[in-house]
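**Student:** Provided below for reference: sequence and predicted model.
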Amino acid sequence: MTSLRRALWALAGAGVLLGLADLALILNSDLVDTPGAWAAGALVAGWGFIGVGLYAWGRRPDNRVGMLMAATGFAWLIAAAGFSDLPVVFTFGQLFGAFFFAVVMHMLLAFPSGRLQSLAERRLVAGAYLLTTAGVLPLWLFADPAQLDCADCPENVILVDANESLVSTLATILNTVGALLIGAVLVVLVQRWRRASPAQRRFLVPVYSAGVAVLLLLIVLVALQVGGLNPKALDVIWVISMVPFALVPYLFLATLVRARMIQSGAVGELMARLGETPQRGELRDALAHALSDPSLELVYWLPQDERFVDAKGHVVTLPGQGSGRAVTRVERDGGCVAAIVHDALVHDQQGGDVDAIGAAASLALENERLEAELRSKVEELRASRQRMLSIGLEERRRLERDLHDGAQQRLVSMALNMRLARGRLRDDPAAAEAMLDGAGDELESALEELRELARGIHPAVLTDRGLDTALETLARRAPVPVELGRVPSERLPEAVELAAYFVVAEALTNVAKYASASHAKVDVQRVNGRFVVQVADDGVGGADPAAGTGLRGLADRLAVIEGRLEIDSQPGNGTTITAKIPCE
């Protein structure tokens, strides 16, 4: 038996003993006209809250609703001790008689997740606890039951000085503040109901309807107390308000049992459908039916890309906290295969069942994951081809622009100088010679620019002298100091060398433009049949491949030869670009 289960059994025993003590106190009390009815009401409500609360607590230890229900039952039984003829017990029961109101409000605001969802809700609950403890204490320091139309009541053992007018004023203040708190709680519950989905409302309606009825009757009761209604009439309204209060745990239990029965049938149907080969979309529909959540979505984990995709292969971002959606990951053989995105209420109501259903469907989800992975690769290939076409078109435009603005202009200038020189050759040979010299300079500049353009298309040094020399040239021309680590001297397939060269070239260009680095290092080596190229810098980090076309173009270029680009660029920790190129 676990420690939690032992604690729950101990609390159950304490609840039984407290209820029996209340039964003995009320049956022997002269404060009520029908002690049997009052005792039965106290036990039906108190034991109901404790029993259902402990059951829910044991079923879902991470959800505080069960704990709050049990606390409500204990607080109610403590309040029932206020019917005792014993002065000490009577005083204790009266002093903490209103505490269960605060626990009830806490439970309703925390239902069904067990958590308060906003700062305003936390303030309301804190105010309720403060009002029913520290707020009530001053009242009973000056309250003499004999002066409060209760001649049969025992004496108040903590009475300091009887002051009827002060007690009346304090009671009015406490009742007014209490009514305002209850009203605020009602507003929160109504707003939550309006935001709830149809599936959520089906689960909320039993508890909310009874809880709201209790709160409304309490407001009426407080208003009549402030108005000075006859105590007998107040007792009648009090009894009426306790009927929906006592129903709350039983309605909650009925909701759990109903959901369990519906789910059991749905799970059986799910297992039967999993015995066949589900068509596309059928698995999602079966899981949605099993969990009674038509909004359920399935997303699939791609371990190589470390991301989730939908059934069409599109990248999916999981919902965050506070979105009203929950994510249950499904694992198979120790690895994540998929995730079930569902209404957060489903997790609050039956979190463990979601895990069990996901585990039962893990094989089918693994099959769908493989299909989604294939669709993702196809989608990625399509997008990559589109980007490659766009990049190719942009490169052609750049070459055209560079040729027009650079070498072409120099060649035009050279042709003009040669025509002018020919015209002056007889009359002014010296001037003609100077013009020819200028034309020669223009020709050399044009050739250098053409070589620079050709280097961007296909570096001649790479073809002629190999990757090691080509990388030394890149390192020497880089505007930041570059350390060359291991670089194989043997020749590799042309596609591999070209891909490695452009990885280093683009990485060093980014270092110079964006990294604000003082040093970079290039390392190239063979690892398990792959050619691994790594460029690291000590710059500012924070590189985003999606922000520009350079790194994304590199990734597309590598994808053509089944290579892979990895980027590690935490802000403030520099950037490391790693390319893994197949090289068998």
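**Tutor:** Looks like it came in fine. Numbers count the residues shown, from 1 in each chain.
**Student:** CA atoms for contacts and neighbours, from now on please.
**Tutor:** Fine.
**Student:** just checking, next helix/strand downstream of the helix or strand hosting Val190?
**Tutor:** Using DSSP states H and E, Val190 falls within helix 164-195. Downstream of helix 164-195, the next assigned helix or strand under DSSP H and E is helix 198-226.
**Student:** which secondary structure elements does the helix or strand following that following helix contact?
**Tutor:** Using DSSP H and E, the helix or strand that follows helix 198-226 in sequence is helix 231-274. With contacts defined as 3 or more CA pairs under 8 Å, 6 or more residues apart in numbering; DSSP states H and E, helix 231-274 has these neighbours: helix 35-59, helix 198-226, helix 282-290, helix 344-360.
**Student:** who does the second one touch, helix- and strand-wise?
**Tutor:** Contacts of helix 198-226 with other secondary structure elements, assessed using 3+ CA pairs under 8 Å, 6+ apart, are made with helix 164-195, helix 231-274.
**Student:** cool, and the first one?
**Tutor:** Under the contact criterion of 3+ CA pairs under 8 Å, 6+ apart, helix 35-59 touches helix 3-27, helix 65-80, helix 231-274.
**Student:** distance between the shortest one and the chain's centre?
**Tutor:** Distance, stretch centre to chain centre, for helix 65-80: 32 Å (CA atoms, centre = their mean, to the nearest Å).
**Student:** for comparison:
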Amino acid sequence: MTALAVVGVATVAIVGREPGLSLAGPSRAVLAVEVLAAVLLTAAAVATWRAGEAFPVLLAATALAWLVSEWNSPAAGAGFTPGLLLYAAWPALLAATALRGLHEQRFDRPASGLLAVAFLSSVGVLGVASALVFDPAGQGCAACPANLVLVADAPDLWVSLGRAGLVLTAGWTVAFALLALARTVLASPARRRWSAPVLLPAVAAVLLWGAGAVHGIRRGFVSNDPTDRDLRLAEAVALALVAVGVALARLRARRTRAALAQLVLDIGAAPAPGEVRAWLATALGDPTIALLYRLEGGEWVDADGRETTPTAPPDREATRVRVAAQDVFAVVHRRGLLDDPTLLSELVTTASLALEHDRLHAACQARLHQLRASRARIVAEADSRRRELERDLHDGAQQRLVAVALAIRLARRTIAPGDAELEARLADAEEGVRSAVVALRDVAHGLFPAVLAEEGLAAALEELSEQEPRLVPRALPAGRFPSEVESAAYFATLESLLEAGHDVTVDAVAGQGLLTLTIGAGEQSASTMVQIQDRVGAVGGTATLCAGLLRVEMPCAS
């Protein structure tokens, strides 16, 4: 920045010695506007300066080149040769600055090609190539300092190079304007808001330079006739507006930071579940916004811990946020909402603690979902084994025992009359086998009642009440429910019945996606309650005991 100050002082001194040769004319007021434009650009560069960023460097270089363009004058002394080389450089630098933008956009292929032509014409043709063949003395400028890069005096070639450079300048300035305007029109509203205040004044300044180039094609060089002076003044105003646009962007960023900081203070560092999403919806003006978090294992979950993918439907988009080169969370929002990188960076910086708290909550919820799913798989596997064992007992051991009982009965019929002792022994054996069949049937039914799978919860509880008269079913829904829900409801009732020493009533009602059982179970031991809660919790339900009433609620698909 010291160099800019030195160049500024030198420019004022050069113009002061020969005001009539200034590009803007002899007016001190116009000179003040010229210098003010450079000062404002320099201030904008300082305000946006960050190590490693190109925008402030390009902006400062534009201010420097803008001042150096006045050194193409006999009054420049030692600065005359730099003035010859760089008097046309500032428009190309300004175009690069505008296309780079405050948020450091990479130059794509169209931008890179355009800038290559811009620097080729401004610095290569109008600057270096023309200076190599320009002898001030040979052109009749006895007061001009020596051209330190002169190779050969070629007046005709110098004019031809000047015309070629000005034609190229006219072309690339129009191309730049079209490219910049197309990007502005096609940009989302958010991106347009932060890019237009800098890009549009830059377009105006470059087009004014292009108009000056067209004006100078006939003579082959840029001069300072009345038209050139008017264009120079307009260029200075446009450059000042570029600096104002940078200031507006900085002000908007500061306001955004303040608003986000205030909202963070409002919700605190440990917001309640869902509060961060509601806060962002208010701050960003999108009530449908959603937050997704990336866990340590790489999987993505929503704010409730359910697995998802960081994608969005066609009318929305998902913006991933990276911290330390890793995706941390994603925001699903309406299109264009987070096209403003300032908003996104301020969001990450200001709300990082609240977002991290919400991410940890989502991670805990994800672990709970995984635990619940694991418990559900265990219960489902246990029920499956129960069904298999019940079927094996019914179709295997029970049938074989029945066959044994039948064989004993047939054997009794073949006993010789009068063998009372053998008859009594066989009768006892048959009775024992039949008792074993009944006991085995009870065991199989206790493992998993077949009627529960075949006819549903209501039929299973009715059958259980026939076997256990202490169970008194009252209101039971006739419909079917998911098998795991029916199984949990049945075994919760059975465990309560086995624990109680009195009659047990059971009521069940289905509605609003829930199956609710109220069991008059009386007091239950802690171990029984743990078994019931584990079984019910495996299907996402709850079981609570209050005043002797066990209330079981489970989600169902009825």
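**Tutor:** Great, that's in hand. It should be emphasised that the depicted structure is a prediction, and the values quoted were computed from it without experimental measurement.
**Student:** and stretch 293-300 of the second structure, how far apart are its ends?
**Tutor:** 6 Å (CA to CA, to the nearest Å).
**Student:** same check, this time on stretch 287-306 of the second structure
**Tutor:** The first and last residues of stretch 287-306 of the second structure sit 21 Å apart, counting by CA to CA.
**Student:** related to what we said a few turns ago, give me the mean deviation of the helix holding Val190 of the first structure from the second structure.
**Tutor:** Once fitted to the second structure, helix 164-195 of the first structure is off its aligned match by 2.0 Å on average (mean CA distance after the TM-score superposition for the first structure).
**Student:** okay, the helices and strands packed on helix 35-59 of the first structure, which one's buried deepest?
**Tutor:** Highest mean neighbour count of these: helix 65-80, a mean of 26 (counted as mean count of other CA atoms under 10 Å).
**Student:** okay, that helix sits on what stretch of the second structure?
**Tutor:** Aligned by TM-score structural alignment, helix 65-80 of the first structure falls on residues 55-70 of the second structure.
**Student:** And stretch 448-464 of the first structure, by the same measure?
**Tutor:** Against the second structure, stretch 448-464 of the first structure falls on no residues (TM-score structural alignment).
**Student:** Could you tell me the end-to-end distance of that stretch?
**Tutor:** Using CA to CA, the end-to-end distance of stretch 448-464 of the first structure comes to 18 Å.
**Student:** Identify all contacting residues around it.
**Tutor:** For stretch 448-464 of the first structure, the external contacting residues (CA atoms under 8 Å, 6 or more residues apart in numbering) are Leu399, Leu403, Gly406, Ala407, Thr469, Ala470, Glu497, Leu498.
**Student:** Which entries within these meet the buried criterion?
**Tutor:** Buried members of those, counted by 16 or more other CA atoms under 10 Å: Leu399, Leu403, Ala407, Ala470, Glu497, Leu498.
**Student:** and those residues, which two are the farthest apart?
**Tutor:** Put simply, by CA to CA the two of those set farthest apart are Ala407 and Glu497, 28.5 Å from each other.
**Student:** Map Arg17 of the second structure across to the first structure for me.
**Tutor:** Checking TM-score structural alignment: Arg17 of the second structure goes with Asn28.
**Student:** Can you report how many residues neighbour that match?
**Tutor:** When neighbours are defined as other CA atoms under 10 Å, Asn28 of the first structure has 15 of them.
**Student:** Show the contacting residues for it.
**Tutor:** Here Asn28 of the first structure is in contact with Pro35, Ser84, Asp85 (criterion: CA under 8 Å, 6+ apart).
**Student:** Which of the residues you listed are retained in the second structure?
**Tutor:** Retained in the second structure (both residues aligned by TM-score structural alignment, their matches' CA atoms under 8 Å) from those: Asp85.
**Student:** which of the contacts of Asn28 of the first structure tops the neighbour count?
**Tutor:** Ser84 (27 neighbours).
**Student:** Please report how far that residue lies from Asn28 of the first structure.
**Tutor:** Between Ser84 of the first structure and Asn28 of the first structure the distance, using CA to CA, works out to 8 Å.
**Student:** now the helices for the stretch 451-584 of the first structure?
**Tutor:** For the stretch 451-584 of the first structure, the helices defined by DSSP state H, counting those that start in this stretch cover 460-465, 467-477, 494-510, 550-560.
**Student:** Quick one: closest of the ones you listed to Ala98 of the first structure.
**Tutor:** helix 550-560 (65.4 Å).
**Student:** Can you spell out which helices and strands pack onto the closest one?
**Tutor:** Under the contact rule (3+ CA pairs under 8 Å, 6+ apart), helix 550-560 of the first structure is packed against helix 362-405, helix 494-510, strand 564-568.
**Student:** ranking these by burial, who's on top?
**Tutor:** helix 494-510 (a mean of 19).
**Student:** export the helices and strands packed on helix 550-560 of the first structure to JSON lines and tack on distance to Ala272 of the first structure?
**Tutor:** Below are these laid out as JSON lines (distance: least, CA to CA, whole Å):
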{"stretch": "helix 362-405", "distance to Ala272 of the first structure": "12"}
{"stretch": "helix 494-510", "distance to Ala272 of the first structure": "51"}
{"stretch": "strand 564-568", "distance to Ala272 of the first structure": "42"}
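**Student:** Thanks again, I'm all set now.
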